[in-house]
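Generate coordinates for the sequence data below:
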Amino acid sequence: MADEPESSKMVNSVPETPEVDGPLRQAPAPRPSAPESPGRMRRLSRSRSGIAVIGALVGALLASGVMAWRSDELPFMARDVCWGSLSPDVVHALFSDTDVRSRELPLRRATEDQMHTECSMQGFGADELESEVTASVRTLGELRGAQAWSWTEEYLSSRMTPLGEGITGMASSTRAWVALPASCEERSYESGEKPPLRVVTLASEAADPEGQNVVDARRGLDSMSRAVVRLANGVMERYGCDGPYSDPPTLRRAPEGNELPDVDADRLCGIQGVRLPRWAEGPDAEVVGITPGTKPGPSSAEGIWACDVRQPFGPNRLRLMTVADPELAGVVSRVLGNRATRLGGEGQGAYAGGLSVYAADCRSGRVAFVAYEPGKESESHADKSLALAVLPSYVKAEAKRVGCGDMNVKVPSNLAP
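A predicted model of the protein is given here:
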């Protein structure tokens, strides 16, 4: 049977009744109105037809799981949305001055369906949809192939800032994610069996918006980082697991323009020994993104680092990425299937089209290294792959930096640059 949308919940002074069926809660009864002048709603309630109208309206709202309010005008009462996690002030910060409507699927879908469950928040102006933010709870550890890569490309990009303060997660002005503790599992596991990684996410607009001004980028980063931590706390409370997390500090936004390093063909993205092939060098190349708040090459405390380089008037774009968080590295290492060409060496890797991935088991756990040409991941093996040409020098330099020792990627002779 298909899942029904979860009912909306009203926040008032009546204590919340614990739910008998798992993480979902019933809505408490609304607070009685004060005996003031009747008003239209009170006049309606004095007639049979009025009672029928009110009953139909309230029933429709509760059955659909839809909530709506304005930042300065709350009908009925203020309510938390997305599984009781996000208060109105947190939600309003994600939108401009618009009507906000929310609809959510039951949280238990995240356990029953190994993919995810979602909550949609939509901002309307003059009854027209203006913007949307989608929250989800996802079992990331189950993803493979194209699904794993789609998440990696969006949520581990060079625009994402680590949340820090003991929270495994990142945020930008349009994307955010937080890993849930291993205790947030509803089924038991065998001794030694590790639960798959689960995350909460927020997404709005494009993952890499064009021409976003500094003010909007700053406001978006602040609101998304705060909201995703509150979302994680709400989900953790529902599952009865470890938590909560503290609100994140003010994060560093993604650097732009003069804040970015110049391209050095023999020190790409600021990493000594990482080289562009001669055929890819050009005066127009520039660094267009680098993970905020980190130095080139992550230490063991900086689990994710990415850098994007492009030629504005040329065909080549390149992303380099190191994922030193073992659980995330496990997801990244599964993005290429059996049809990819295997790469040899001390680790395990593969290459297909414009995507090269190499993984190794190091002292701190699994680490994944990625070289990627956006837009070329689905192409057949090309004569000149920028990602494959840069990967060996990138892995060699980064492996030493993250404590993996000396590593050499062996590329098949017919694919060697």
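
can we go C-alpha only for contacts and neighbour counts from here?
Fine.

A206 should be in a helix, yeah?
No - with DSSP: H, G, I helix; E, B strand; the rest coil as the criterion, A206 is coil rather than part of a helix.

pretty sure it contacts T174?
Yes - judged on C-alpha atoms under 8 Å, A206 makes contact with T174 at a distance of 6.9 Å.

this one next, for a side-by-side:
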Amino acid sequence: MTDGTTENTTSAGEAEPRPPLLRRLVHSRVARAVTAAGLVGVLLGAGTVAWRTDTLPLFSSDPCWGTFDDTLTERMFGDRETVAETQQLQPDPSSGTAVYGQCRITGYEDGEKARAAKQLTVQVRRPAGYGRQDVWPAEFLAADMAPLGSGLTGMVSPSRAWLALPESCTGQVGVLSAPAVVDLAMGDAAVSGSVPEHDREDRAALADAVVAVANGVRKELGCSGRFSAPATDKLAALVPWREADPDTLCGIEGLSVPAEYSASLRHGRAGVGGGATRTCEAGSIYPPGDLRLTTVVDPGLARIFADEAGNGGTRLERVKDGGPSGFGSIDVTRGVYLAQCRTGDVAFVVERMKSVGSEKGQRPNLVRALLPRYVEAEAERVGCGPVRLKLPEVLE
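The predicted model follows:
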């Protein structure tokens, strides 16, 4: 690639120049999605699939709200040719506030035919929990997420990043609604690089990118103030998968895996504290693991689990004098307790991400076995304890 353009090839092998509009849109830096109609024709004509065609009339003229400069784009995509599609920020249909929008940047390999090699998806939204059929927690609250630090309410991994926007900019939310966030996804969350140095570089680039996009969104919404750049050289160490100790799951003394599941949960990884959430995972193969335990200490983010805590299964109760007020529920796949601590709501979640086998055909309820001790230990750790739960005799 020399001048930032490539050529189409005819069946006879002769080079045929690209249409002028496509040459303008596909180049060595981020392309601008000029018009909806023109973009649809270009994408389909190039042999790619148009993205969310139902929202195309809302595309803006600046990629990702003008946030990706040449330096950041090169860090994310190298010297690949890129195409960007950006949707205007618009009122969120669930809340009526102007905090909804999407952007996608695709990097293509050089060659005879354009082949997508790397893709970044950016969303501005209010995440919801499992009670509303949203998979956001599964993707963005994984054990490999590290706090962004520097007073930023957000987290980052080699493939995912998110940052909460200030309510002074996006509008006050209801008691059961989470704050608006900017989130970035690069590829499959279950696949990380095999070389730690590459993971560190990818994570640092995503950390800078999510802050840059969040600042662009604030400017687009007409809000004052900017987020400070993250201290990427001070991010927590990468979280490796390793042999798990079945008697101290998540590093918690007394949190023991039932013997019937020891073979199925023999590997694990535990996230670091100090951020909005702390998650640990365990499984027989990795990633992403079969079992996940999460503590959410940011009160706004904890509201993601309010629906599930109230309506996700059989009601949980505290024992007498069992700590601060709260409510929760449990079923065979997930237990959620939302405690009303002095610092605000804290969510404790134990969930089977997929079916976990047990030895000898015996299947004691794994969530039931782990939830009480996990909540008790984590509540003590975050200064909310003691919280002691009374389990229902039968799960509905």
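
Can you calculate the TM-score here?
For these two chains in superposition, a TM-score of 0.74 is obtained (TM-score structural alignment, normalised by the length of structure 2); 332 aligned residues with a C-alpha RMSD of 3.5 Å.

hmm, back to that, for A206 and T174 of structure 1, indicate the residue with more neighbours.
More neighbours surround T174 than the other of A206 of structure 1 and T174, with 25 against 11 (other C-alpha atoms under 10 Å).

mean shift of the lengthiest helix in structure 1 relative to structure 2?
Secondary structure of structure 1 per DSSP state H: the longest helix is helix 214-239. Compared with structure 2 after fitting, helix 214-239 of structure 1 has a mean deviation of 1.2 Å; criterion: mean C-alpha distance after the TM-score superposition for structure 1.

can you pull out the helices in structure 1?
39-45, 48-64, 88-92, 109-112, 145-155, 214-239, 326-332, 386-401.

Return the distance of the first one from the chain's centre.
Pointing back at helix 39-45 of structure 1 there. Centre-to-centre, helix 39-45 of structure 1 and its host chain are 45 Å apart (C-alpha atoms, centre = their mean, to the nearest Å).

Over which residues of structure 2 does it lie when aligned?
Helix 39-45 of structure 1 corresponds to no residues in structure 2, going by TM-score structural alignment.

do the last one as well
Residues 366-381 of structure 2 are where helix 386-401 of structure 1 lands when matched by TM-score structural alignment.

for V382 of structure 2, what are its contacts?
Going by C-alpha atoms under 8 Å, 6 or more residues apart in numbering, V382 of structure 2 touches V297.

how much space between it and S194 of structure 2?
33 Å (C-alpha to C-alpha, to the nearest Å).

cool, Q172 of structure 2 as well?
On the measure of C-alpha to C-alpha, Q172 of structure 2 and S194 of structure 2 end up 42 Å apart.

ok, these two, which is more surrounded?
Q172 (14 against 8).

what distance separates stretch 235-251 of structure 1 from the centre of its chain?
15 Å.

Give me the distance between the two termini of it.
End-to-end distance (C-alpha to C-alpha), stretch 235-251 of structure 1: 23 Å.

Which positions in that stretch come out as buried?
235-239, 241, 243, 247-248, 251 (16 or more other C-alpha atoms under 10 Å).

for stretch 130-140 of structure 2, same thing?
In stretch 130-140 of structure 2, the ones that count as buried by 16+ other C-alpha under 10 Å are 130-131, 137, 139-140.

Just the endpoints, please. Distance across that stretch?
Span of stretch 130-140 of structure 2 from end to end, C-alpha to C-alpha: 13 Å.

for stretch 328-342 of structure 2, same thing?
Using C-alpha to C-alpha, the two ends of stretch 328-342 of structure 2 sit 18 Å apart.

Read off where that stretch ends up in structure 1.
Under TM-score structural alignment, the match for stretch 328-342 of structure 2 is residues 349-363.

Centre of the chain to that stretch, how far?
22 Å.

Can you name the residues in contact with that stretch?
Contacts for stretch 349-363 of structure 1 (C-alpha under 8 Å, 6+ apart): 329, 332-333, 336, 340-343, 346-348, 366-382, 385-388, 391, 395, 403-404.

Now list the buried members of these.
329, 332-333, 336, 341-343, 346-348, 366-374, 376-377, 381, 385-388, 391, 395, 403-404.

Could I get the buried residues of stretch 130-140 of structure 2 in CSV, plus columns for distance to R75 of structure 2?
Formatted as CSV, the buried residues of stretch 130-140 of structure 2 follow (distance: C-alpha to C-alpha, whole Å):
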residue, distance to R75 of structure 2
Y130, 34
G131, 37
P137, 27
E139, 23
F140, 22
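
Understood, closing this out.
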